[in-house]
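> Give me the fold of what follows.
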Amino acid sequence: MQNPLPASTKTESATGSTAVPVQTKVDGFGCQLAKLDDDTRFVSGDISFHRKRSADPYFGQVATEASDRGFLIGLSLKGRHRRRIFHSSNRSSLHDFEENSIYVRNFADDYKADLDGQFGFALMEISGAGLEEMAGGADLPAISELCGETAHRDAMLGGMLNAIFSVADSNNASNSLVVDQLAAAIGVHVMHAYGKASGAHETTKRRRLSTLEENRSKELLASRVSGVIALDELAEACGLSRVAFIRAFRETTGFTPHEWLTRQRIDLACSLLRASKLPLAAIAATSGLGDLSHFTRAFMKATGAAPGAWRRSRQS
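Have a look, this model is predicted:
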């Protein structure tokens, strides 16, 4: 969560005189912290993800001053939310947000809006440098800004954001590659859907890893079979952006990095089930497949049998 910024509101007494200002803490998006029922944040690559929810039907006003923070994409996680956005020259516009409705705004502009109705929003903050990095990795023209949108429906982005928050909410360290891969896919979608090209497209196509890069990637993944590895570490080892690395790894091996690592973890779990008497929970932890519930789901998906049943059939 970003450091709250102090804001003050003046109250009027019965006689009309101005009372002492009341300090109200707000976040980096101008939301009153005391009125938020959910304030989740995590970072993956060039995107800072936030989830903000409030059951207060009279949330009030949000406002931010112009800055060089980059761009904000907000997606409504539920319908029946309305906001009046104030523009220059004393103009304003009223917008109704249904589920999966988005807005895109530039932090370089002042922003002020009145929020009406309960809301839940997933937010993505991306810097200008982050836009250029993601565009380059996705083999797109140079992109330095996003097109402004308000209350535009984007069901695909909604599905991806629900997925990434679901994985992040599980607090399962073994899912870090899943979060990174979803974040990369979200970045590519945002670039394609809302990116504004700022120059000629100089392609840097390289679709496959070299043998050295493939071996290096697999060695890194295998060395963390029981632990955690970040997508950025794998990409950096091959001198690629995270998006370009995922594409090249999949083209070379037929799997995403997470899929390949999961196969290694399942193979390790099978070896431990067959040759040891370790409890299932210990095997789950040793093979990097999280808690027993997650281990069971992943194992059944890969083998068609529950771990205990698979072990009994191999040891009998």
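
> alpha carbons only for contacts and neighbour counts from here, please
OK.

> show me where the stretch 101-250 of the chain has helices.
For the stretch 101-250 of the chain, the helices defined by DSSP state H, counting those that start in this stretch cover 128-137, 155-169, 176-194, 211-223, 231-237, 242-253.

> May I see these organised as a markdown table, with mean neighbour count added?
Shown next, in a markdown table, are the helices of the stretch 101-250 of the chain (neighbours: other Cα atoms under 10 Å):
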| stretch | mean neighbour count |
| --- | --- |
| helix 128-137 | 21 |
| helix 155-169 | 16 |
| helix 176-194 | 20 |
| helix 211-223 | 15 |
| helix 231-237 | 17 |
| helix 242-253 | 21 |
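
> so which of those gets nearest residue 269?
Of all the helices of the stretch 101-250 of the chain, it is helix 211-223 that lies closest to residue 269, at 13.6 Å by Cα to Cα.

> which residues of this structure fall in strands?
5-9, 22-26, 38-44, 47-54, 60-64, 71-76, 81-86, 92-97, 101-106, 111-116, 119-126, 143-146, 149-153, 195-197 (DSSP state E).

> of all those, which gets the most neighbours per residue?
strand 71-76 (a mean of 24; mean count of other Cα atoms under 10 Å).

> can you list contacts of it?
Residues outside strand 71-76 that contact it (Cα atoms under 8 Å, 6 or more residues apart in numbering): 97-107, 119-128, 145-146, 158.

> Kindly recompute the last result at 6 Å.
Applying Cα atoms under 6 Å, 6 or more residues apart in numbering, the external contacts of strand 71-76 come out as 99-107, 120-126.

> Give me the angle between that strand and strand 149-153.
40 degrees (axes from the mean of the first three to the mean of the last three Cα atoms, to 10 degrees).

> I'd like the structure of this one too, to check against the first:
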Amino acid sequence: MTQASAFGRSLRQFLHLRDAPPSLITRSLRGVELAVTETRDDNPVPGISGSFAPEDAFVVSLKLHDYPDCELWENGKCVMKADVPAGATYLYDLKRDPRYVIDKPFHSLFFYLPRSALDGLTEQSGVPRVGQLACEIGVGHDDAVIRHIGASLQEGLRRPDETNQLFIDHMMLALTAHVAQAYGGLQSVTESIRGGLAPWQVKRACERLESDLRGKLSLAKIAAEFDLSVSHFSRAFRVSTGLPPHQWLLRQRVNTAKQLMGVRGLSLSEVAISAGFANQSHFTRVFSSVVGTSPGMWRREGRDAPENET
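Next comes the predicted model:
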């Protein structure tokens, strides 16, 4: 699921990394690429960082390692020095040529957020466009939402085979909406959608999700079948089912696995693959989290597998 995005290649040059770091990518807003990339170097090449190509885009960075006495540059000039603590969020405007001096180990998550994605979000929600984001050099934010999203996507980066596209789309859409609201003054976009999907839409959406238990379908593709925006479809689906699409799909995988475990002769690894899990380890982890017991124990107890049990 991970791949080296254009942003990942830019980060390699920017941070003088030996290889382009893997990224998780979504194109749910106007088909524009949004990406999250984890970068780490415990023995970096000393010197000032490279430059990003100037563009109307932003980088949101969640710091995972303290970086004291960081020398910050903007528009070709040294602006200040600041201590950068682990857990803080920083925003950078790529039109301003943000750079810094690399002279100690670093570890961060970087989210690439083009202006066109922000415009796509507001267009879909029928609200005014976001103006300038709060990208003040050297100013970190104590942002629990970014930390939560970052931790979830970090797991996805480390377990790419277990990460479905619906999850990436959902988390990056949530990140975009949060950044627009917290740092761009956008009013909550959830107020415009009060109702759920029509019954026939729920039925068809669930059938589409169930037909691809591996989770390769994107939110954009499913939403387009109903002529809905991704954000509208995601919120309406959650209103109708009580779960966002990626979590509904996980529950459906578990239900399918329960049914398959009633078939004699099927090993747990065969059940795992048939139910859309990446492997038996992935199956065991998800099943145990949802059901409260391991697949092996559940099977040995000889439980029934009701169609809608979760």
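
> now the strands of the first structure in TSV, with distance to residue 216 of the first structure?
Below are the strands of the first structure laid out as TSV (distance: least, Cα to Cα, whole Å):
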stretch	distance to residue 216 of the first structure
strand 5-9	45
strand 22-26	46
strand 38-44	23
strand 47-54	27
strand 60-64	45
strand 71-76	35
strand 81-86	49
strand 92-97	47
strand 101-106	39
strand 111-116	47
strand 119-126	30
strand 143-146	31
strand 149-153	42
strand 195-197	33
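
> wait, which of those is closest to residue 241 of the first structure?
The nearest among the strands of the first structure, by Cα to Cα, is strand 38-44 at 13.1 Å.

> Can you give me the distance of the nearest residue to residue 186 of the second structure once chain neighbours are set aside to residue 198 of the second structure?
The spatially closest residue to residue 186 of the second structure, leaving aside those adjacent along the chain, is residue 180, at 5.5 Å (Cα to Cα, 6 or more residues apart in numbering). Distance check for residue 180 of the second structure against residue 198 of the second structure: by Cα to Cα, to the nearest Å, it reads 29 Å.

> just residue 77 of the second structure next, same as before
On the measure of Cα to Cα, residue 77 of the second structure and residue 198 of the second structure end up 56 Å apart.

> What of residue 260 of the second structure?
Distance from residue 260 of the second structure to residue 198 of the second structure, by Cα to Cα: 31 Å.

> Have a look at the two and say which one is more surrounded.
A direct count of neighbours by other Cα atoms under 10 Å for residue 260 of the second structure and residue 198 places residue 260 higher, at 19 against 12.

> which position in the first structure aligns with that one?
If you follow residue 260 of the second structure across to the first structure using TM-score structural alignment, you land on residue 272.

> before we move on, what about residue 42 of the second structure?
Match for residue 42 of the second structure (TM-score structural alignment): residue 55.

> dump the residue contacts of the nearest residue to that match once chain neighbours are set aside.
Computed as Cα to Cα, 6+ apart, the closest residue to residue 55 of the first structure that is not its neighbour in sequence is residue 118, at 4.8 Å. Applying Cα under 6 Å, 6+ apart to residue 118 of the first structure gives the contacts 54-57.

> Apply the buried test to these and list what passes.
residue 54 (16 or more other Cα atoms under 10 Å).

> List just the nearest of the contacts of residue 118 of the first structure to residue 43 of the first structure.
residue 54 (21.8 Å).

> from memory the closest one sits against residue 39, does it?
No - in this structure, residue 54 of the first structure is not within contact of residue 39 by Cα atoms under 6 Å, at 9.3 Å.

> Aligned counterpart of residue 101 of the second structure in the first structure, please.
In the first structure, residue 101 of the second structure lands on residue 114 (TM-score structural alignment).

> so who does that match touch?
Here residue 114 of the first structure is in contact with 60-61, 83-84 (criterion: Cα under 6 Å, 6+ apart).

> Turn those residues into TSV, including distance to residue 67 of the first structure.
What follows is the contacts of residue 114 of the first structure, written out as TSV (distance: Cα to Cα, whole Å):
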residue	distance to residue 67 of the first structure
60	22
61	19
83	22
84	21
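
> Closest to residue 239 of the first structure out of the residues you listed?
Using Cα to Cα, these come closest to residue 239 of the first structure at residue 83, 44.2 Å.

> what's the nearest residue to the closest one if we skip its chain neighbours?
That would be residue 115: by Cα to Cα, 6+ apart, it lies 4.5 Å from residue 83 of the first structure.

> cool, residue 163 of the first structure as well?
Per Cα to Cα, 6+ apart, closest to residue 163 of the first structure is residue 182, 8.0 Å.

> Can you find the partner of that neighbour in the second structure?
In the second structure, residue 182 of the first structure lands on residue 171 (TM-score structural alignment).

> How much space separates the residue lying closest to residue 104 of the second structure once chain neighbours are set aside from residue 69 of the second structure?
Leaving out its chain neighbours, the residue that sits closest to residue 104 of the second structure by Cα to Cα, 6+ apart is residue 44, at 6.8 Å. From residue 44 of the second structure over to residue 69 of the second structure the distance is 16 Å, taken as Cα to Cα.

> Which position in the first structure pairs with residue 134 of the second structure?
That one, residue 134 of the second structure, aligns with residue 147 by TM-score structural alignment.

> Pretty sure its match sits against residue 192.
No - Residue 147 of the first structure is not in contact with residue 192 according to Cα under 6 Å; the separation is 10.9 Å.

> Counterpart of residue 296 of the second structure over in the first structure?
Using TM-score structural alignment, residue 296 of the second structure pairs with residue 308 in the first structure.
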